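*Asks:* What follows is a predicted structure for the sequence shown.
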Amino acid sequence: MSDDATLDEFVEIQDSKRNDSEESAIKSDESHPRFGKLPPEWSINEIADIAEVVGGSTPSTDNDDYWGGGIPWATPTDITALSGNTISETADTITEEGLESASTHLLPPHSVLMTSRASIGKCAVNTVEMATNQGFKNLVPEKEIETWYLYYRMLETANFLNSVGSGSTFDEVSKTEVQSVDIPIPPLPEQRKIATVLYTVDRAIEKSKEIKTQLERTHNGLIQDFLTHGIQDSETIDTGTKLGEAPSHWEIVTIENILSDEDYSFTDGARYSLSSDEIQGSGDARAILLEEVKEGEFDDSNPKFATEEKYNEITHRAIYPGEVVVAKMAEPVARACIVPDTYEKYLLGCADVVRIVPNEEIEDRFLMYCMNSHKVWRQAVAHLRGTGRSRINLENISELYIPKPPLSEQREIVSILSRIDQKIDNEQQYQDNLQRLKRGLQQDLLSGTVRTTNSNIEVPDEIAQHG
């Protein structure tokens, strides 16, 4: 199995392995309380029997001689911030003197770093020698244990570890508790094949993330370029505003200048915010909340609704598909998205979401792209007020400057950026499919429901060299 294997090939593998498992059904009548029936060739071992469990510690932060050396020193934040599942660099490093002072351990490459407090069970494989702080219970696998099998097995064990974790300030699992946890262990060749399937899917997910990140960078760069030079790299002038330069034939206007004449074309949810009792899991009108307004994207993953009665009471706070909504706070302030056509009725659900309906001289999507540019964000930041959770008010939003190209250029800009938006959406859907596939494969392979023993799976060097 290669990194270039397609989603269809992964599904075909999954189906064929399930058929194989049905033909060679598990003969043992014994059933483990956590794992159920396992293949007869598999053993169940305590972690202490198959890996050395190694903790970490922190050198004194008062001694500068302990810090800034050549030894990577991981904290749980380093693990949770990873985009992949390997780690070679850390935010902080320590010296040999720091390593000795704290009696911390230097982990060999291809250990499984596992967080053991607060976020329990987050894992990564180190590719270089590394130390960690005390927020870890790291696993150094024995000779007959494949590192990547152990990595995926510990991810699957995270929920169980969380159930046994305890602590007065935050949950934590002890070294003794980790050592005593049972995990199923297939023969080494099967460990490697299981790891190969899951590792290959992970590589595909990482490639997709890289492509999506590059598309997003291209998208954001084009917005800045278009708003400065236009489509045809036009002659520019200094606008005399925080917009900086813009094409000389474009107008510079404020949000107030481009609003529609219709009632409530520029309004927020102030004085009409829905209380927690009025926001429900189902209802007649979709309530738009602050955290759902992303940069160019509306987050519909956890929809909340208002009743028809409430909608009719504050219809003047209604929003409609295709309109622009803007966030008054959080990072970045003044970010905007388009209301999708998923529902017929929408309602401003909180005071910090703003509805903007432009007149016929401004395209909605062009306005959204303007709002999601650094040219507008740096204006908005200057207006932030309040301690703690600072916000921009409605009046200040109305004073923000945006460029106003001819409609034909607006539409051309929107067309180019929308095509990239679609590619980003497609890449995200592909990632989501791979993630669902991985969850299914992980459950089937690690439970022994789907077997890899008779499969022609080429084990990559990254896996073959371990165990």
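*Replies:* Good, I have the coordinates.

*Asks:* make it CA atoms for all contacts and neighbour counts henceforth
*Replies:* Fine.

*Asks:* can I assume P332 sits in a strand?
*Replies:* No: P332: not assigned to a strand; according to DSSP: H, G, I helix; E, B strand; the rest coil it is coil.

*Asks:* show me the residues around it that make contact.
*Replies:* Contacts here follow CA atoms under 8 Å, 6 or more residues apart in numbering; on that basis P332 touches W377.

*Asks:* cool, and I279?
*Replies:* Shown in contact with I279 (CA under 8 Å, 6+ apart): A287, K304, F305, A306.

*Asks:* Would you mark the buried spots in stretch 296-312?
*Replies:* Buried residues in stretch 296-312, counted by 16 or more other CA atoms under 10 Å: G296, E297, F298, D299, K304, F305, A306, T307, K310, Y311.

*Asks:* just stretch 407-414 next, same as before
*Replies:* E409, Q410, R411, I413, V414.

*Asks:* ok, the fourth one touching L227?
*Replies:* No: counting by CA atoms under 8 Å, I413 does not reach L227; the two are 9.3 Å apart.

*Asks:* and of the buried residues of stretch 407-414, the nearest to K345?
*Replies:* Within the buried residues of stretch 407-414, the smallest distance to K345 is 25.4 Å, found for V414 (CA to CA).

*Asks:* and here's the other structure:
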Amino acid sequence: MNVTLGAIDLSNYNYNLAVSGYYHVLKIINNFNVSFVANFLKTNRMITHYKKIATGTLIEKQRVHFSEFKNIIKKFPSIKEQQKIGDFFSKLDRQIELEEQKLEKLEEQKKGYMQQIFSQELRFKDENGNEYPKWEEGTIKSLVHGNISDGNWIEKEHISKTGKYRIIQTGNIGIGKYLNKENNSKFINQKDYDELKANEIYSGDILISRLAAPAGRSMIMPDINWRMVTSVDVAIIRPNKLFDPYFLMSMLNTDKKLYDISKFVSGSSHKRISRKNLEKIKLISPEIREQQKIGDFFRKIDELIEKQNQKIDGLKERKKGFLQKMFV
């Protein structure tokens, strides 16, 4: 199952484990290099071959039966060349693994800081080393000093491949991340935009998912010039100058706040949080100067995380290029 999507890999575990019945476990024999074979089986050419022999109508559930898989005939290099190729990819995989471990550490550090800062265990001080005033309690509506807007009901007939405005849906929202071009591929044209009287989104706006699983995940709009609208399941929070957007987004993405928001989700089939209930979510926040320090602090951490993600993506693209060249 899912082998047409590349769901095949090499196990590096040194202990017994169980796998789903949808998977087959293969053991390499005859001195073949396991790293070479594992990478060979995941190449684009092999995935294309799997698609030719797969059964099933739904792409995500297409299955390659083992009776078909075992009879695939391919040419392999000598054991010595396999060893060299396998060692090369093992080193590259190890490099990727080490960078992914660095990423995990950064994300764990961020999580720890979020826990300490938003519980006020760790506080920032002013330029003279003095404590800032006590944090103020209230609701999103009372503390944000800005607007919360609903998105628009966007039907299938509104969607265009060449429209002028990008459509932001809940699936485009990753926790704590900026929006990027790769996140979004659906558009709406000018005529439908005018009819919908859509809410435009600006730099510094916070987009928050109203759908369950999990409701409340949010992201911030960077300083870009794309013109876009949101679907009805995305709320737009537009803080004014009395509230730091990056502080608010970071607070909303804490585990505690996501849990608090999830308690307001309602509905039978289409579960989500209403705008009115979203406005009732309780917050505790410092004055703007401390907000800005906290916001800048998490912005810098997120920039480090993004750079690390880009480094990993670069290594994976590099590996993909080598796979393409070596297994043609």
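*Replies:* Ah, there it is. Bear in mind the structure is a predicted one, so any value in this text is a computation, not a measurement.

*Asks:* how about S250 of the second structure, secondary structure?
*Replies:* Three-state assignment for S250 of the second structure (three-state DSSP): helix.

*Asks:* Tell me how many other residues crowd it.
*Replies:* Counted with other CA atoms under 10 Å, residues neighbouring S250 of the second structure total 22.

*Asks:* Could you do K125 of the second structure as well?
*Replies:* Neighbour count for K125 of the second structure, taken as other CA under 10 Å: 14.

*Asks:* before we move on, what about A235 of the second structure?
*Replies:* Residues lying near A235 of the second structure (other CA under 10 Å) number 25.

*Asks:* Would you mind finding the match for Q191 of the first structure in the second structure?
*Replies:* Counting by TM-score structural alignment, Q191 of the first structure lines up with Q82 in the second structure.

*Asks:* pretty sure that match contacts F32?
*Replies:* Yes: using CA under 8 Å, Q82 of the second structure makes contact with F32 at a distance of 7.3 Å.

*Asks:* list residues touching both of these two?
*Replies:* Contacts common to Q82 of the second structure and F32, judged by CA under 8 Å, 6+ apart, are absent.

*Asks:* show me where the stretch 51-200 of the second structure has strands.
*Replies:* Remark: strands assigned in the stretch 51-200 of the second structure by DSSP state E, counting those that start in this stretch are 136-139, 147-149, 159-160, 165-168, 187-188.

*Asks:* which of those sits most buried?
*Replies:* Comparing the strands of the stretch 51-200 of the second structure by mean neighbour count (mean count of other CA atoms under 10 Å), strand 165-168 ranks first with a mean of 22.

*Asks:* Where does that strand end up in the first structure?
*Replies:* By TM-score structural alignment, strand 165-168 of the second structure lines up with residues 285-288 in the first structure.

*Asks:* Identify each buried residue in stretch 114-127 of the first structure, please.
*Replies:* 114-126.

*Asks:* For those, name the two members farthest from one another.
*Replies:* Using CA to CA, the two most remote members of those are A118 and N126, lying 20.8 Å apart.

*Asks:* quick revisit: which one of the buried residues of stretch 114-127 of the first structure is nearest V253 of the first structure?
*Replies:* For those, the nearest to V253 of the first structure is S119 (48.0 Å; CA to CA).

*Asks:* which SS class is that closest one?
*Replies:* Strictly by three-state DSSP, S119 of the first structure counts as coil.

*Asks:* Quick check: it vs N138 of the first structure, distance?
*Replies:* Distance of S119 of the first structure to N138 of the first structure, computed by CA to CA, to the nearest Å: 14 Å.

*Asks:* for the buried residues of stretch 114-127 of the first structure, which one is nearest Y320 of the first structure?
*Replies:* For these, the residue nearest Y320 of the first structure by CA to CA is S119; the value is 39.7 Å.

*Asks:* Tell me who's in contact with that closest one.
*Replies:* Under the criterion of CA under 8 Å, 6+ apart, the contact list for S119 of the first structure reads P76, D171.

*Asks:* Which residue is the nearest non-sequential neighbour of I301 of the second structure?
*Replies:* K110 (6.9 Å; CA to CA, 6 or more residues apart in numbering).

*Asks:* My error: substitute K280 of the second structure in the last question.
*Replies:* Nearest one to K280 of the second structure, counting by CA to CA, 6+ apart, is T139 at 5.3 Å.

*Asks:* residue in the first structure matching that neighbour?
*Replies:* Residue correspondence to the first structure (TM-score structural alignment): T139 of the second structure is matched to T254.

*Asks:* With S218 of the second structure instead?
*Replies:* Aligned partner of S218 of the second structure by TM-score structural alignment: A336.

*Asks:* quick one: the helices in the stretch 151-300 of the second structure?
*Replies:* Secondary structure of the stretch 151-300 of the second structure (DSSP state H, counting those that start in this stretch): helices at 190-196, 245-252, 255-262, 275-280, 288-326.

*Asks:* Would you mind getting the average deviation of the first one from the first structure?
*Replies:* When the first structure is overlaid, helix 190-196 of the second structure sits 2.9 Å from its aligned residues on average, using mean CA distance after the TM-score superposition for the first structure.

*Asks:* mind checking how far that helix is from the chain centre?
*Replies:* 30 Å (CA atoms, centre = their mean, to the nearest Å).

*Asks:* Contacts only, for V253 of the first structure.
*Replies:* Y401, I402, P403, K404.

*Asks:* Skip the chain neighbours and tell me the closest residue to A464 of the first structure.
*Replies:* R192 (7.0 Å).

*Asks:* and if you look at G146 of the second structure?
*Replies:* Leaving aside its chain neighbours, G146 of the second structure sits nearest to P239 (4.3 Å; criterion: CA to CA, 6+ apart).

*Asks:* Give me the distance between that neighbour and Q291 of the second structure.
*Replies:* 13 Å.

*Asks:* Show the contacting residues for the residue nearest to K280 of the second structure.
*Replies:* E279, K280, I281, K282, L283 are the contacts of T139 of the second structure under CA under 8 Å, 6+ apart.

*Asks:* residues in contact with the last one?
*Replies:* Taking CA under 8 Å, 6+ apart as the definition of contact, the neighbours of L283 of the second structure are E137, G138, T139, I140, L143.

*Asks:* when you align them, which residue in the first structure goes with it?
*Replies:* L283 of the second structure maps onto I402 of the first structure when the alignment is built from TM-score structural alignment.
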